[in-house]
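Chemist: What follows is a predicted protein model with its sequence.
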Amino acid sequence: MQESEPSGVGDVASPDTERRAALAAALAATGLRDGAAFRKVYQLTSAKLFGICLRICGERQAAEDVLQEVYLIIWRRAASFEPLRSSPITWLATIARNRAIDWRRANGHPLPPPPDAEPRAAVETADDAALADVAMIAREDAHHVHRCLATLDRGSRDAIRAAFLDGATYAELAERAGVPLATMKSRVRRGLLQLRKRMTDDL
């Protein structure tokens, strides 16, 4: 007598299902401050989220700046993701869309009309270097990061702490410090470069 085929044999999960499961798992691990999982989230979603930022911002440099803020938000809020309420990419896309809209409002740009489809530019990927410093900081021991932060000048140190710990945006930081937005962006970038060097030298 021929044995019946076990239930489920031949049922293969679709690539989309596997990708969604991998992203959900990476987000959950990111919520536990797993730096490797955070990099996985970036690898799986950067093209999509950059496309959203680019479509709404309309400027590549602005989109890259916003994307960096988006991943800082993701790093801080990953633990709040609830897979039963939304898909991971929907949750991430909402963060990207809201930050891009905030950027347009802060810079006095009217919101663009919703397109029928994302433009060709939306499939471009962001420069990995834009998040290199963020990824490095995310995977390092918190004590190590704070020790190296203490060696920076006060302006850069306070700005980086506010961005990572308080969830402040560039616009909010600029307003607090009473400096132009471009000056604050340069200050944070310079501080991240200095922090990266301190952390590397301290290894």
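Modeler: Received it, and whenever you're ready, just let me know what you need.

Chemist: going forward, measure contacts between C-alpha atoms and count neighbours the same way
Modeler: Will do.

Chemist: who's in contact with the residue nearest the centre of the chain?
Modeler: Centroid-nearest residue in the chain: Y71, 1.1 Å away (criterion: C-alpha atoms, centre = their mean). Going by C-alpha atoms under 8 Å, 6 or more residues apart in numbering, Y71 touches Y42.

Chemist: Now name the helix or strand holding it.
Modeler: helix 60-77 (DSSP states H and E).

Chemist: follow-up on the earlier one: could you measure from the residue nearest to the centre of the chain over to T17?
Modeler: According to C-alpha to C-alpha, to the nearest Å, Y71 stands 23 Å off from T17.

Chemist: elements contacting the longest helix seen in the chain?
Modeler: Criterion DSSP state H: the longest helix present in the chain is helix 35-57. For helix 35-57, the elements it packs on are helix 15-30, helix 60-77, helix 88-106, helix 132-139, judged by 3 or more C-alpha pairs under 8 Å, 6 or more residues apart in numbering; DSSP states H and E.

Chemist: Which one of the ones you listed lies nearest to A174?
Modeler: helix 88-106 (11.3 Å; C-alpha to C-alpha).

Chemist: Would you mind getting the angle between that closest one and helix 15-30?
Modeler: Relative orientation of helix 88-106 with respect to helix 15-30: 70 degrees, computed using axes from the mean of the first three to the mean of the last three C-alpha atoms, to 10 degrees.

Chemist: Sort out which residues of helix 88-106 are buried, please.
Modeler: Of all the residues in helix 88-106, those buried under the rule 16 or more other C-alpha atoms under 10 Å are 88-89, 91-93, 95-97, 99-104.

Chemist: ok, structure two:
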Amino acid sequence: MTSEADSGRLLKLIEQVARQDADALHALYDLTAAKLFGLALRILIKREWAEEVLQESYINIWRFAKDYRPGLSAPMTWMSTIVRHRALDYLRRVGDHETEWNDTLDNLLPSFEPDPAERALLSQGATRLGHCLDTLEVAQRQAIALAYLRELPHQDVAQIMQTPLGTVKSWIRRGLAKLKTCLEG
């Protein structure tokens, strides 16, 4: 959905959605759901979470279509922004429950207590990296996981962790320095 014609079609559909046209919302969903789901999944990792965020996002698109201003952003950009914000809000809600957050982090990082069959499959470098990650402070490990495993910008990591941007950058910088020292040693 990158051509000018596609953008024009999306714009017309959003205008119809603003008039509470359910068929237009269905057509808009058919045209954009795959890309927006991919965006949500990239941020959230877990499929169930991405599905929930996508549903919430289309509810917001339905409710706020009348507020869309074509001069400010392209239709797909506007919808992507809604999905991104919903996904970050979802991560904040999950982050409020520390045990859930740690479970989420555990799902991001591979287990470094492998059973014998897994041990045979793991490379020596991956095992060493896992050991080195375990030596980091929790905040450093979380910031690095979000920045590098989820490929989130530092600003998003700061929002998710509800920490000043400078602090997050320091955690990442110091954590990477510790990882480098550990891996070289």
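Modeler: Great, that's in hand. Because the structure is a prediction, the values reported are computed rather than measured.

Chemist: which one among the buried residues of helix 88-106 of structure 1 gets closest to A29 of structure 1?
Modeler: Nearest to A29 of structure 1 among the buried residues of helix 88-106 of structure 1, counting by C-alpha to C-alpha, is P88 at 12.8 Å.

Chemist: Which residues are in contact with A27 of structure 2?
Modeler: L13.

Chemist: now with 10 Å?
Modeler: Applying C-alpha atoms under 10 Å, 6 or more residues apart in numbering to A27 of structure 2 gives the contacts 10, 13-14, 17, 33.

Chemist: for A22 of structure 2, same thing?
Modeler: 16, 28, 62.

Chemist: per the alignment, the second one corresponds to what in structure 1?
Modeler: Taking TM-score structural alignment, the alignment pairs L28 of structure 2 with V41 from structure 1.

Chemist: For its match, list the residues it contacts.
Modeler: Going by C-alpha under 10 Å, 6+ apart, V41 of structure 1 touches 22-27, 29-30, 35, 71, 74-75, 88-89, 92.

Chemist: How much space separates it from P115 of structure 1?
Modeler: Using C-alpha to C-alpha, one gets 26 Å for the distance from V41 of structure 1 to P115 of structure 1.

Chemist: and what of Y42 of structure 1?
Modeler: From Y42 of structure 1 over to P115 of structure 1 (counting by C-alpha to C-alpha), the distance is 25 Å.

Chemist: who's more crowded, the two?
Modeler: Remark: of Y42 of structure 1 and P115, Y42 carries more neighbours, 20 against 9, as counted by other C-alpha atoms under 10 Å.

Chemist: State the distance from the closest residue to that one other than its chain neighbours to D201 of structure 1.
Modeler: Take Y42 of structure 1 and drop its neighbours on the chain: the residue closest to it by C-alpha to C-alpha, 6 or more residues apart in numbering is Y71, 7.8 Å away. Distance of Y71 of structure 1 to D201 of structure 1, given as C-alpha to C-alpha: 25 Å.

Chemist: for L84 of structure 1, same thing?
Modeler: Applying C-alpha to C-alpha to L84 of structure 1 and D201 of structure 1 gives a distance of 43 Å.

Chemist: before we move on, what about T17 of structure 1?
Modeler: Counting by C-alpha to C-alpha, the gap from T17 of structure 1 to D201 of structure 1 is 42 Å.

Chemist: what do you get for K48 of structure 1?
Modeler: 35 Å.

Chemist: And those two? Which one has more around it.
Modeler: Neighbours per residue, other C-alpha under 10 Å: of K48 of structure 1 and D201, the larger number sits with K48, 20 against 9.

Chemist: hang on, that one packs against R97?
Modeler: No: K48 of structure 1 is not in contact with R97 according to C-alpha atoms under 10 Å; the separation is 11.1 Å.

Chemist: Which residues are in contact with each of the two?
Modeler: L54.

Chemist: buried residues in whichever helix or strand R196 of structure 1 is part of?
Modeler: Assigned by DSSP H and E, R196 of structure 1 belongs to helix 181-201. Across helix 181-201 of structure 1, burial judged by 16+ other C-alpha under 10 Å covers 181, 184-185, 187-189, 191-192, 194-196, 198-199.

Chemist: before we move on, what about stretch 45-60 of structure 1?
Modeler: For stretch 45-60 of structure 1, by 16+ other C-alpha under 10 Å, it's 45-58, 60.

Chemist: can you tell me which two in the residues you listed are farthest apart?
Modeler: Taking every pair in the buried residues of stretch 45-60 of structure 1 and measuring C-alpha to C-alpha, the maximum separation is 19.4 Å, between T45 and G58.

Chemist: residue contacts, the closest residue to G95 of structure 2 other than its chain neighbours?
Modeler: Once flanking residues are discounted, G95 of structure 2 sits nearest to W101: 5.1 Å by C-alpha to C-alpha, 6+ apart. Counting by C-alpha under 10 Å, 6+ apart, W101 of structure 2 makes contact with 91-95, 107, 142.

Chemist: where does W101 of structure 2 land in three-state SS?
Modeler: Under DSSP: H, G, I helix; E, B strand; the rest coil, the three-state class of W101 of structure 2 is helix.
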